[in-house]
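Colleague: coords below, sequence missing:
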């Protein structure tokens, strides 16, 4: 049954096999973009198989039933289309974009890839070697080292503790059989969201998706239920001595998922603190005090408990004062009202960036498919700006008081500098 939501340009249909189809008609340009989401990302891996979803995304487009990697590439490139696969903590994603006339052919190809990948052994081995190179190169990047050790100490046994790439040990032992098993377990129609945006009618898109995916039937076995361990870690610090030109100082706070009533207030605080050249951290710690090479804050939207992170890259001799500066700025949020002008500026910034993030068909397909996959519903697109607009200063103080009190600390830099900072 198709339901057209009030004030929404999106048609949402659930096929008989469980696939959710979202269609946004946008005839402005002769282009169609689609996103095929699978409700399975790196959070569905065991710790022993960390990196499995990433490896699957890398190999997914390298062969499917009846087509080699080269043949797939030729089909896509011969019409100037794009097709790629990616994975995140909470979902797998196949993205495609074509001119309108080529959309049926490329969507059909995407259907073959999603339903019948072959995972050729030579491609598995190649992509595993490339992933191992990425893992090793990240060991030389101070920010990545700092974030990895922060994530591990915060999340411990929870899947969010691991990098999407896994580590050298887990990536090295992944096999083609592991990819096949993961695909058979999670790639099923009742676990799929297909979001389409562009010059196509809802009826036309629905017919195409039904023709390509409608005969795909799920097994009678229910998809696995994720039972993640509770996060019981206590704030502590992790240090990594490294001979670098700067120290990375990073504070992390366990924060709620996107479904929390405090999500909007924390999103606004993240924007106020560390989003852009006018943000509080940039002005106070870089412009006024000259402490930071780079400084920022982020609070990602997650299906499960997220992390609220502030960080700074600073000269090694400034490590201690930089740490104190970051802590002070976050602590202020719990007992000091943000000025009316700064508060409204943060709201304007986040709402403006949100609107600008939905200009292209690809962005539109991404946003609505993502919301559906996270279980928020496509109406969240309307709710989010309202939630931000409704946040009051006292809401941010209450959220900061609840979540931003006891930080986890991650330091990377010259040994003497980081040891003195925690002395």
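Modeller: Happy to help now that I have it. As the structure is a computational prediction, the values presented were derived from the model and not from experiment.

Colleague: switch to C-alpha atoms for all contacts and neighbour counts from now on
Modeller: OK.

Colleague: show me the strands in this structure, by range?
Modeller: 2-4, 10-14, 20-25, 31-38, 63-64, 67-68, 82-87, 92-99, 192-198, 237-241, 247-255, 292-298, 306-314, 408-413 (DSSP state E).

Colleague: tell me the helices and strands packed up against the last one.
Modeller: In other words, strand 408-413. helix 142-155, strand 237-241, strand 247-255 (3 or more C-alpha pairs under 8 Å, 6 or more residues apart in numbering; DSSP states H and E).

Colleague: who's in contact with residue 57?
Modeller: 85-87, 92 (C-alpha atoms under 8 Å, 6 or more residues apart in numbering).

Colleague: mind putting these in JSON lines, distance to residue 106 and neighbour count included?
Modeller: Formatted as JSON lines, those follow (distance: C-alpha to C-alpha, whole Å; neighbours: other C-alpha atoms under 10 Å):
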{"residue": "85", "distance to residue 106": "14", "neighbour count": "20"}
{"residue": "86", "distance to residue 106": "17", "neighbour count": "18"}
{"residue": "87", "distance to residue 106": "20", "neighbour count": "24"}
{"residue": "92", "distance to residue 106": "19", "neighbour count": "24"}
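
Colleague: which one of the residues you listed is nearest to residue 422?
Modeller: When those are ranked by distance to residue 422 (C-alpha to C-alpha), residue 87 comes first, at 36.2 Å.

Colleague: can you tell me how far the closest one is from residue 33?
Modeller: Distance from residue 87 to residue 33, counting by C-alpha to C-alpha, to the nearest Å: 18 Å.

Colleague: residue 198 now?
Modeller: Taken as C-alpha to C-alpha, the span from residue 198 to residue 33 is 6 Å.

Colleague: quick check: neighbours shared by the two?
Modeller: By C-alpha under 8 Å, 6+ apart, the residues touching both residue 198 and residue 33 are residue 361.

Colleague: put this beside the first:
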């Protein structure tokens, strides 16, 4: 075990050295790129652009500021339903875009619905004209709606069969009681079965409007020409009257809460976490570093102490999703059913140490290198650069946050880490799925 631990340390140091070299290269590369620019059209459409002529690729993201958190309980899953229909309603357009070397995809989260386009810059104008039609004139064909309904119901069943997804959904349902963030993106069997074509049309007309949309683009283009092109295709769309966004806060948690379900499984799956702030919080950078220190890397405390030293985990880690409103910080572990109590105590002890003892300067510096190295590698492609421009604008921290992120991480101190851990890691929520079902 000790030999394996030393090997992990060696590999970790090699990785950090590589990431540091990448950071130096990244700084030089940034000088060759233009600064991001924000333009708002008369109808309220937000356009974010960043020229990058290092390759002949253009990446475009469309964010609609609506997701599972904006849905009525009885219409849970309708955002995802619409996104699925947008890509299937005009298959001939998808085929034309793909024939030009384009890649098109869609995703939905609690905070947004996203459409993505990536292709060679020489074909961008032709492909974007086709792409805009997907957004502006969806068919919502009754037969296609029923076909997609069956597919989504199959996806819901598949998600229920996946033990991590089931544990995470159980965790969210428990943590976010009273808040729309408790809902899974796919919705529920009952809600998907009950959604009508009229519901889809009304939701689309309400939220898929210019003043609720962000288009972010990174790649090989001239900004002024691109903005004119986008305006040409979307200028006829009128801004809409958006419903007032009122996100209920989760039920205040005054004590620990635990929920256990039995399933057919050989292992036990645990997620233990806490309510956490939204991305706009001043504590956001510190929590990103805590995630790195505690569980998101192979050199993290949970991995080293619970898996490598004590042998309590098959898999262990942590995550801190960036969210527009109510956030959460979570740890997860897959273990033997016999070890559940030991694992739970081990996680709680590691969290307690963060609250009681300041992180050493050496460990904090290693975490910063690792986090910023990952950030740099994540930004090597235009797709991610376009994504983060729109993503941070949508979250409310502004499109320039992506440029400021490294400085914010570097500014975090050991005392801040301790203070933030004390503030947010109080009453935990524990979700467990363990063997026992038939």
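Modeller: Cool, got the structure. Since this is a predicted model, take the numbers as computed values, not measurements.

Colleague: can you pull the TM-score for these?
Modeller: The TM-score (TM-score structural alignment, normalised by the length of structure 1) is 0.92; 403 aligned residues with a C-alpha RMSD of 1.5 Å.

Colleague: please point out which of the contacts of residue 57 of structure 1 structure 2 shares.
Modeller: Using both residues aligned by TM-score structural alignment, their matches' C-alpha atoms under 8 Å, structure 2 keeps these contacts from the contacts of residue 57 of structure 1: 85-87, 92.

Colleague: which one of these is nearest residue 407 of structure 1?
Modeller: Scanning those for proximity to residue 407 of structure 1, where the rule is C-alpha to C-alpha, the winner is residue 87, at 28.5 Å.

Colleague: counterpart of that closest one in structure 2?
Modeller: Under the alignment (TM-score structural alignment), residue 87 of structure 1 maps onto residue 108 of structure 2.

Colleague: so how far is residue 115 of structure 2 from that match?
Modeller: Distance from residue 108 of structure 2 to residue 115 of structure 2, by C-alpha to C-alpha: 9 Å.

Colleague: okay, now residue 224 of structure 1: neighbour count?
Modeller: 9 (other C-alpha atoms under 10 Å).

Colleague: so who does it touch?
Modeller: residue 185.

Colleague: and it, what pairs with it in structure 2?
Modeller: Per TM-score structural alignment, residue 224 of structure 1 is aligned with residue 243.

Colleague: tell me, what residue is most central in structure 1?
Modeller: Centroid-nearest residue in structure 1, with C-alpha atoms, centre = their mean: residue 88, separated by 5.2 Å.

Colleague: before we move on, the earlier item: just name the most buried of the helices and strands packed on strand 408-413 of structure 1.
Modeller: Burial of these is given as mean neighbour count (mean count of other C-alpha atoms under 10 Å); strand 247-255 ranks first at a mean of 27.

Colleague: what residues does it touch?
Modeller: Taking C-alpha under 8 Å, 6+ apart as the rule, strand 247-255 of structure 1 contacts 142-143, 146-147, 150, 154, 305-316, 319, 322-323, 326-327, 403-414, 417-418.

Colleague: between that strand and strand 292-298, how big is the angle?
Modeller: Between strand 247-255 of structure 1 and strand 292-298, the angle comes out at 10 degrees (axes from the mean of the first three to the mean of the last three C-alpha atoms, to 10 degrees).

Colleague: got the angle between strand 247-255 of structure 1 and strand 237-241?
Modeller: Going by the same axes, to 10 degrees, strand 247-255 of structure 1 makes 160 degrees with strand 237-241.

Colleague: which bit of structure 2 covers strand 247-255 of structure 1?
Modeller: Strand 247-255 of structure 1 corresponds to residues 268-276 of structure 2 when matched by TM-score structural alignment.

Colleague: what's the mean distance for the matching stretch versus structure 1?
Modeller: Here stretch 268-276 of structure 2, set against structure 1 after superposition, deviates by a mean of 0.8 Å using mean C-alpha distance after the TM-score superposition for structure 1.

Colleague: before we move on, the earlier item: TSV for the kept ones among the contacts of residue 57 of structure 1, including distance to residue 11 of structure 1?
Modeller: Below are those laid out as TSV (distance: C-alpha to C-alpha, whole Å):
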residue	distance to residue 11 of structure 1
85	25
86	25
87	25
92	22
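
Colleague: could you export the helices and strands packed on strand 408-413 of structure 1 as a markdown table, including distance to residue 46 of structure 1?
Modeller: Converted to a markdown table, those look like this (distance: least, C-alpha to C-alpha, whole Å):
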| stretch | distance to residue 46 of structure 1 |
| --- | --- |
| helix 142-155 | 14 |
| strand 237-241 | 24 |
| strand 247-255 | 22 |
